[in-house]
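[1] give me the fold of what follows.
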Amino acid sequence: MSVKLRERKLAKGAVKFYLDIYHNQERTYEFLDIKITPSDTKEAKAEKKKIANLIRSNKELELITEDTNYIPKHLKNIRYSDYADSYIKSYKKRDIRMIEATDKRFRSYIKNERFKLSDFNPAIIKGYMDYLNDESGLTGDSPHNYFTRFKKIIKSAIDQNLMKANPFKNIRFKKKNNQDELRKQVLNTEELQKLSLTYCGNEELKKAFLFACYTGLGYAEIKELTWANVANGKLITRRAKTNQKVEIKLKDSLIKLLGKPKGIKDLIFDMTSKNGKTISDNGVNKCLKNWVGRAKIDKHITFYCARHTFATQLLTYGANLKTVADALGHTNTRNTIKYLNYIDSLKDEAVDKLPDLIL
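    I've put the predicted structure just below:
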């Protein structure tokens, strides 16, 4: 194993440093953001080379201690906030908003901007898990989703050898029993009919939400849905989150709800505000809240609840678990089981309401 500091000559007499690393019978190169230019003073050149040599020494120490529990001092001092800021800045995947949100939640939980990567331990992780479940105000699957995204941040630090131990080892996220919570987020047949007869401040949103309750589409799909996605009485599209194909037969009443078809590239629902911008999730949910309240339905309903409603309606009227999973665009039935549990709980309630035998 060796780590050598080398120089690369650039144009106009400049020099840039890089590390020549030979480790585990592989040679790699790591370029440093340190450059000496002809205009630098003698002192500046010496200082830059000194910094480059220090980086070389730290890298060598990291590799030497790679398979031990020893954490070099320069790694012990890395703050979680600094690392998370860097991770988020370079993150390019579609769930970036969830990554940002879970980072914000963790900082709120830990309340210490000086908290370091080396301070992590299983107790901190379990505490954050309990915080997401009990104190964060999150509902449904959100605590689990936040926890999963948080693991991605920490796993990245582990992969870069910035943490020697995995604080998530042997820890599995435990969901709360959320049957009562799910009940607040699901509309039954009677409530759907009541909503269809109730005035909504935005008629286009009213159509879109009711359509979602009978197709399971999320707002991300609804606002991008074109007439090309509706053909021969069927909806054919893909889930924005998983890219899983969804093909659903549309009831005649639903086709009537959509109105007269337009061009295949035209959007089915005009989800724009008066200023021409797409209505935000918050704006949509605020309008839904007013509409649901006007219908005198005492439930916390957001646009995402349309998926819950669609799933439970299918199960209530006899669909099997695999059919519901396919209709929702789930890659397997694991995420669909919660709806089956909810339906089972309704059956239990119905049995409890049966009159007793007279013995």
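[2] when you work out contacts or count neighbours from here on, use the C-alpha atoms and nothing else.
    Noted.
[3] helices or strands up against the longest helix belonging to the chain?
    Across the chain, the longest stretch assigned as helix under DSSP state H is helix 42-64. Counting contacts by 3 or more CA pairs under 8 Å, 6 or more residues apart in numbering; DSSP states H and E, helix 42-64 is packed against strand 2-9, strand 15-23, strand 26-36.
[4] which of those sits closest to Asn161?
    strand 15-23 (14.4 Å; CA to CA).
[5] may I see the buried residues of that closest one?
    For strand 15-23, burial by neighbour count (16 or more other CA atoms under 10 Å) applies to Val15, Lys16, Phe17, Tyr18, Leu19, Asp20, Ile21.
[6] and for comparison, fold this next one:
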Amino acid sequence: MGKKQKELIHLREKQLANGDISLYLDIYLNGKRKYEFLKLYLVASPKSAKDKEKNRATLQLAQAIKSKRLVEIQNNEYGFSSPTKNQTNFLDYFSTLTEERKEEKGNYGNWASALKYLRQYCDESMTFDDVDSSFVEGFKNFLNDKKTKSSKFLSQNTQHSYYNKLATCLKHAHDKGLMQTNPTKSVKAPKPGDPQRDYLSFEEVRALTMADCKFPIMKRAFLFSCLTGIRWSDINKMTWSQVQDFNGVPRIVFRQKKTQGQEYLDINEQALVYLGERSKPDERVFEGLKYSAWHNMELSKWCARARITKDITFHCGRHTFAVMMLDLGADLFTTSKLLGHKHIKTTQIYAKVLDKKKQEAVGRIPSLK
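    All right, here's what the predicted structure looks like:
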């Protein structure tokens, strides 16, 4: 009997300081040893079904990379090339990348939503061997034709976001050696739309202060948002301990729910009035504030009583504040900091809104003839 050939590649584990387990390849060829860290991680001592499933998918991916590396070594050694079939489950792989972003809040939500639509689009048993440019083009068209529960088509920005998640996943798989080519290279990505920013003028906000609202707590919270730019999610969880005094100036100290950024927002006395009477530090400022279709309907009715015909949501309070600041002369950088934007290009969208206002104003000049 011939001598058994020594295995060239071993999949090994390394315990990290945070308790997770890092996977890497131990490659020994021609008397030389090389380590390839895969940037794949296992949950140590998994207890929940979710963690166990994540570990199973991660190990499957690591084994697939190991097999790919072995084929590459054989091809180089024997001088032939042959396309390999990759049986790694596509949705399992995408799910693993999604779970890795669980601490990223908003980004995780976008990945989870993209995964939901991918599960609707393709078969659960699909592998990377089935993923090609036709699959990518098909998903793009699927998003374009898809309607939400409210019978509305997905916005351009939503389509752009979900497509990008697929593109990121396939690039990751290609970089890991699971795909010979990246199929997104030959597909034109959907363009992001120019997002519409509905907002109220100062006169419209003033009209709301004088109009009746069925829910006084909602009225106070919305007007507070118009004067501070704080999102509903942060207003809803705001406690009195976050309302502080800084050298005689009222200040809201909070961590944004969406971005997790720590904010120190100075507010004026007018906004302070809408907070109401101060209570215990751990109690909510807007106790009783709720979000529902019923409350959204009342917001619309309240606007109608103020003779406002725009389609206004609670988030429009934030848009109103942004446009108001720029209209009153605040520069982009200052407005960006007041809104807690990480990138000033996000704030520049509101500058475009002001440009349209100027164009409309110029258009009102009466004819000279």
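[7] ok so, going back, report the two of the buried residues of strand 15-23 of structure 1 separated the most.
    Farthest pair in the buried residues of strand 15-23 of structure 1, by CA to CA: Val15 and Ile21, 19.0 Å.
[8] ok, Ile39 of structure 2 - contacts?
    Slight slip there: residue 39 of structure 2 is Lys, not Ile. By CA atoms under 8 Å, 6 or more residues apart in numbering, Lys39 of structure 2 lies in contact with Ser22, Leu23, Tyr24.
[9] any idea whether the counterpart of Tyr117 of structure 2 in structure 1 is helix, strand or coil?
    Matched to structure 1 by TM-score structural alignment, Tyr117 of structure 2 sits across from Arg105. Of the three states, Arg105 of structure 1 takes helix under DSSP: H, G, I helix; E, B strand; the rest coil.
[10] ok, now which ones touch Arg105 of structure 1?
    Arg105 of structure 1 sits in contact with Ser136, where contact means CA under 8 Å, 6+ apart.
[11] if we can go back for a sec, from the contacts of Lys39 of structure 2, which is closest to Phe286 of structure 2?
    The nearest member of those to Phe286 of structure 2, counting by CA to CA, is Ser22 at 45.1 Å.
[12] now that closest one: closest residue in space that isn't a chain neighbour?
    Leaving aside its sequence neighbours, Ser22 of structure 2 sits nearest to Tyr41 (CA to CA, 6 or more residues apart in numbering; 4.6 Å).
[13] give me the neighbour count for the one you found.
    Neighbourhood size, Tyr41 of structure 2 [other CA atoms under 10 Å]: 22.
[14] so how far is Asn178 of structure 1 from the residue nearest in space to the middle of structure 1?
    With distances taken as CA atoms, centre = their mean, Met98 lies nearest the centre of structure 1, 4.0 Å away. Distance, Met98 of structure 1 to Asn178 of structure 1, by CA to CA, to the nearest Å: 21 Å.
[15] re earlier: buried ones in the longest helix of structure 1?
    Lys48, Lys49, Ala52, Asn53, Ile55, Arg56, Asn58, Lys59, Glu60, Leu61, Glu62, Leu63.
[16] contacts only, for the first one.
    So the one you mean is Lys48 of structure 1. Residues in contact with Lys48 of structure 1, defined by CA under 8 Å, 6+ apart, are Ile34, Lys35, Ile36.
[17] now a ChimeraX select for only the buried ones of those residues.
    In ChimeraX, this line selects whichever of the contacts of Lys48 of structure 1 come out buried by 16+ other CA under 10 Å:
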select :35,36
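[18] not counting its own residues, what contacts stretch 65-72 of structure 1?
    Applying CA under 8 Å, 6+ apart, the contact partners of stretch 65-72 of structure 1 are Asn58, Leu61, Glu62, Asn161, Met163, Lys164, Ala165.
[19] what would these look like in a markdown table with distance to Asn290 of structure 1?
    Output for those, formatted as a markdown table (distance: CA to CA, whole Å):
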| residue | distance to Asn290 of structure 1 |
| --- | --- |
| Asn58 | 59 |
| Leu61 | 61 |
| Glu62 | 58 |
| Asn161 | 51 |
| Met163 | 48 |
| Lys164 | 51 |
| Ala165 | 49 |
